[in-house]
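S.K.: I'd like to go over a predicted model; first the sequence, then the structure.
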Amino acid sequence: MNLPELPDTPDSIPDGDAPYECTTTTVDMQEKQARLPNEASRQYLHLKVEYSMRFPRLTAGVSSKGKSYNISLKQLMMSGLIRVDEIARNYFWYYKAEVPFDMRTTPPRPYLSSTLLKTEGAKRRHTTNPFPESGKGIYRRPDIIIVKNQQDRWPGLAGPDSENAMHVDNLERLVEVKFPEDKFGREQYGDYMLIVGRDRNRLTILEIHDCRPDEGKQADHVFNVTGKAVSKYWPMFFFPPIFLPRPPTTPAAARIEPWTYAVKETVASLAENAADGWNTLSADLQGKLKYTAQWLNDSGKWVHVQAQGVWHWVSDNGKIIKSWTDHELLTAWSGIQRVTDLTLDTLKKIDWIQILTDVAKVAGVVLVSIGVGFLVMTLGIPEALVAALLLIVRLAIMAWDALATVLAAGAAAATLSTQ
């Protein structure tokens, strides 16, 4: 794979709102307030940025609620690519996407995984639940945290976590990425300065500028409409910049799903408009989810037989196509919680769900959802649990009371068994 050449690191840090003057023919990163820690971090982020810049804005619809959302895929793609790298290394990685910080503490402390508390204690990873607590203004989710020591999962300044276990300072840099049209207000800036302990040298504002010639920008537009690379300006189409731990001779199995290029149509939900959403997936992913296809792209319904503890997918002609037991559902939900920290409360808030990128099994599958307050999030789900997550989200929409009763009863039983 031919990687793009990087522009030279600037000699000084630009500041203010002066117009940016391009000096290259690529995607530029303008570092404001503080430079990135080193050239390696600059190269790593530039690869993610350059790939993410190629993706458009699109519309996602939630038919049952009569809602539609305009989504800029650039930030979502950037977070997703970093999250895959994190998952592949079990979160022992220098770069961490969208870590939530509790703004009620001094300094603000990162939320750690609640699911892994009993098994991993103070050494557990940060939470991947985009709703760590209910309420507005409680937490912030910076775009990227760069840590000093990748063998230490703690992504914050020195201080106690929520269980009062002490941690050393491991926060090298907070990076806020501003793609074109992104906003970064004073209140957000003030909160981020609190997260870094008011140390200006730990906050990098990374403004992204598209300095490519018109031919390159037009190639993106054509690709986003047709899904076909048409020029040298799409050199990394089949190789997203995902850095999996693997032998050098083994290619990275990674593919960005084709729905992300849909600029002229509303993206269908796999949770609601399942048949339409299914058609937007790549043939490879459809093959991996072939058993899910038995119900996902059918217009029937799920029926819960409480006395038997079984869920049946019944097609419109009355035929039972697929069945899940309560036990299978609970086992899958437990596995999903271990990797995502999702809660029942969070599950109820999810409006929309789609698959963003299909990667090697070691990394899992990253999904995108929209919840309360127009929050876009990425989740890393192991391939074996993707079908179960799609089912659980579908049931949350179609049969919330029955699903919540089953999952809540299972959680209560698990708690009693550990006491």
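M.R.: Perfect, thanks for sending it.
S.K.: Going by C-alpha atoms from here, please, whenever you check contacts or count neighbours.
M.R.: Fine.
S.K.: Can you classify Trp302 by secondary structure?
M.R.: Three-state call for Trp302 (DSSP: H, G, I helix; E, B strand; the rest coil): strand.
S.K.: Then Thr128?
M.R.: Under three-state DSSP, Thr128 comes out as coil.
S.K.: ok, it - contacts?
M.R.: Contact partners of Thr128, counting by C-alpha atoms under 8 Å, 6 or more residues apart in numbering, are Val99, Ser113, Val339, Thr340, Asp341, Leu379.
S.K.: can I get the residues you listed in TSV with distance to Leu329, secondary structure and neighbour count?
M.R.: What follows is these, written out as TSV (distance: C-alpha to C-alpha, whole Å; DSSP: H, G, I helix; E, B strand; the rest coil; neighbours: other C-alpha atoms under 10 Å):
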residue	distance to Leu329	secondary structure	neighbour count
Val99	28	coil	22
Ser113	22	coil	24
Val339	16	helix	21
Thr340	16	helix	20
Asp341	16	coil	23
Leu379	19	strand	26
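S.K.: So in this structure, which helix runs the longest?
M.R.: Longest helix in the chain by number of residues (criterion: DSSP state H): helix 400-418.
S.K.: Can you list the buried residues in that helix?
M.R.: Trp400, Leu403, Ala404, Val406, Leu407, Gly410 (16 or more other C-alpha atoms under 10 Å).
S.K.: Farthest-apart pair in those, please.
M.R.: By the measure C-alpha to C-alpha, Trp400 and Gly410 form the most distant pair in these, at 15.2 Å.
S.K.: Next, the angle helix 400-418 makes with the strand or helix carrying Val386.
M.R.: Assessed by DSSP states H and E, Val386 sits inside helix 383-398. Angle of helix 383-398 versus helix 400-418, following axes from the mean of the first three to the mean of the last three C-alpha atoms, to 10 degrees, is 130 degrees.
S.K.: coming back round to it: between the contacts of Thr128, which is nearest Leu356?
M.R.: Leu379 (9.6 Å).
S.K.: residues touching that closest one, list them.
M.R.: Counting by C-alpha under 8 Å, 6+ apart, Leu379 touches Gly80, Arg83, Thr128, Thr340, Val365, Val366, Leu367, Val368.
S.K.: Quick one: residues contacting the fifth one.
M.R.: With contacts taken as C-alpha under 8 Å, 6+ apart, Val365 has the following neighbours: Val84, Ile355, Leu356, Thr357, Asp358, Val359, Leu379, Gly380, Ile381, Pro382, Glu383, Val386.
S.K.: next up, a second structure to put side by side with the first:
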Amino acid sequence: MTSPSQPPLATGPTSPQGATTVVKLNSPQLDAADKKVLCSAVCHCKNTPGIGKDGRSLKQVCVSNQLKGLDETLRHRSPYKPEINYDMTKSPPEPFMDKEVETKSRDLWPGWTKTLWPKDPTRPVPYKPGKGYVRRPDVVIVNDSTKPPTQDNIKKVVEVKFPPDEYGSQQREAYVAIAGDEKKLVTLTPDDCDCDKSEPDGPKVPVEDAGTVGAILALLYMIMTKRPPPRGLAY
């Protein structure tokens, strides 16, 4: 698959350090409610990511764990689905979902490529790692949280990138295939979330979404901090 055309670049204002900000025009964006929720996890994990046994910062793992905790708390009906595995041999790509709970990601076990994968005769056998048969976006936002994250229910596919992370080989193209539209793939970074500001400029959430977003943020706060949310948690 060829790479999608890149949006034009514009030169933005000069930062206090003297560097010029480069802005992508017409780049897909999250709406205010979704950005508020995901940025709360991104900024938390940027500042308190946890450290792996090898000493590496686990920022990506942190974001995934927060959103998995949110989905579990909401009985797998969160609109924010982290790390769903998609079968890229299907057109459109199909998510691996639990056999009993269709909104829950299927837990894949060691050796699943030798047991589960061959059960579908349309799949290439044997499974070959590195061929791109399966892809796992950071977050899939669904339109209807009571239904699985199939392409007809995908609002946005979000790839969270903590510098210096970049897209891998064919990764962007695969995520566009999952989303079904280049305009539905969004890259989210700590800079997009203003994580370095003492009081980030949060997106203005529409009044009709404020209650839902406030409740989700309160749940995320409890998951991230293991404490009750403070009074007046802003949304």
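M.R.: Nice, I can see it. Note that the structure is predicted; figures quoted are calculated from it, not measured.
S.K.: hmm, back to that, mind putting the contacts of Thr128 of structure 1 into CSV with distance to Ile144 of structure 1?
M.R.: Shown next, in CSV, are the contacts of Thr128 of structure 1 (distance: C-alpha to C-alpha, whole Å):
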residue, distance to Ile144 of structure 1
Val99, 7
Ser113, 18
Val339, 19
Thr340, 18
Asp341, 19
Leu379, 15
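S.K.: Find the pair from those with maximum spatial separation.
M.R.: Pairwise over the contacts of Thr128 of structure 1, using C-alpha to C-alpha, the maximum falls at Val99 and Val339, 14.5 Å.
S.K.: Strands of the stretch 1-150 of structure 1, residue ranges please.
M.R.: Counting by DSSP state E, counting those that start in this stretch, one finds strands in the stretch 1-150 of structure 1 at the ranges 27-32, 57-62, 67-72, 95-97, 101-102, 109-110, 139-140, 144-147.
S.K.: Mind giving me the packing neighbours of the longest helix of structure 1?
M.R.: helix 326-340, helix 344-349, helix 383-398 (3 or more C-alpha pairs under 8 Å, 6 or more residues apart in numbering; DSSP states H and E).
S.K.: Quick one: closest of these to Asn224 of structure 1.
M.R.: Closest to Asn224 of structure 1 of those is helix 383-398 (C-alpha to C-alpha; 25.9 Å).
S.K.: For the closest one, buried residues please.
M.R.: Residues of helix 383-398 of structure 1 classed as buried by neighbour count (16+ other C-alpha under 10 Å): 383, 385-398.
S.K.: export the helices and strands packed on helix 400-418 of structure 1 to TSV and tack on distance to Thr119 of structure 1?
M.R.: Formatted as TSV, these follow (distance: least, C-alpha to C-alpha, whole Å):
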stretch	distance to Thr119 of structure 1
helix 326-340	10
helix 344-349	21
helix 383-398	21
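S.K.: Go ahead and flag the most central residue of structure 2.
M.R.: Val139 (2.1 Å; C-alpha atoms, centre = their mean).
S.K.: All the helices of structure 1, residue numbers only.
M.R.: Along structure 1, counting by DSSP H, helices occupy 39-52, 73-88, 117-120, 186-195, 214-226, 274-279, 283-288, 293-296, 326-340, 344-349, 383-398, 400-418.
S.K.: Give the buried residues for the fourth one.
M.R.: Meaning helix 186-195 of structure 1. For helix 186-195 of structure 1, by 16+ other C-alpha under 10 Å, it's Asp191, Tyr192, Met193, Leu194, Ile195.
S.K.: Show me what the last one aligns to in structure 2.
M.R.: Right, the one you point to is Ile195 of structure 1. By TM-score structural alignment, Ile195 of structure 1 lines up with Ile178 in structure 2.
S.K.: which residues does its match contact?
M.R.: The neighbourhood of Ile178 of structure 2, defined by C-alpha under 8 Å, 6+ apart, consists of Tyr86, Pro92, Pro93, Gln151, Val157.
S.K.: Go again with 7 Å.
M.R.: Shown in contact with Ile178 of structure 2 (C-alpha atoms under 7 Å, 6 or more residues apart in numbering): Pro92, Pro93, Gln151.
S.K.: Ok, Gly410 of structure 1 next?
M.R.: Leu330.
S.K.: separation between Gly211 of structure 2 and Glu100 of structure 2?
M.R.: In this view, Gly211 of structure 2 and Glu100 of structure 2 are 30 Å apart by C-alpha to C-alpha, to the nearest Å.
S.K.: Go through the helices and strands packed on helix 400-418 of structure 1 and name the closest to Val62 of structure 1.
M.R.: Of these, the one closest to Val62 of structure 1 (C-alpha to C-alpha) turns out to be helix 383-398, at 11.0 Å.
S.K.: Residue range in structure 2 corresponding to that closest one, please.
M.R.: By TM-score structural alignment, helix 383-398 of structure 1 lines up with nothing in structure 2.
S.K.: Val207 of structure 2 pairs with which position in structure 1?
M.R.: Under the alignment by TM-score structural alignment, Val207 of structure 2 pairs with no residue in structure 1.
S.K.: Share the number of residues neighbouring Val207 of structure 2, please.
M.R.: Neighbour count of Val207 of structure 2, defined by other C-alpha atoms under 10 Å: 8.
S.K.: And for Asp165 of structure 2?
M.R.: 9.
S.K.: Tell me the residue in structure 1 aligned with it.
M.R.: Aligned partner of Asp165 of structure 2 by TM-score structural alignment: Asp182.
S.K.: any idea how far Asp143 of structure 1 is from that match?
M.R.: Applying C-alpha to C-alpha, the value for Asp182 of structure 1 to Asp143 of structure 1 is 12 Å.
S.K.: And for Leu36 of structure 1?
M.R.: Applying C-alpha to C-alpha to Leu36 of structure 1 and Asp143 of structure 1 gives a distance of 14 Å.
S.K.: More neighbours: which of these two?
M.R.: Shown here are Leu36 of structure 1 and Asp143; by other C-alpha under 10 Å, Leu36 has more neighbours (24 against 19).
S.K.: list the contacts for that one?
M.R.: Contact analysis of Leu36 of structure 1 by C-alpha under 7 Å, 6+ apart lists Arg42, Thr204.
S.K.: quick one: which of the buried residues of helix 383-398 of structure 1 is nearest Gly335 of structure 1?
M.R.: Nearest to Gly335 of structure 1, judged by C-alpha to C-alpha, of the buried residues of helix 383-398 of structure 1 is Leu385 at 7.5 Å.
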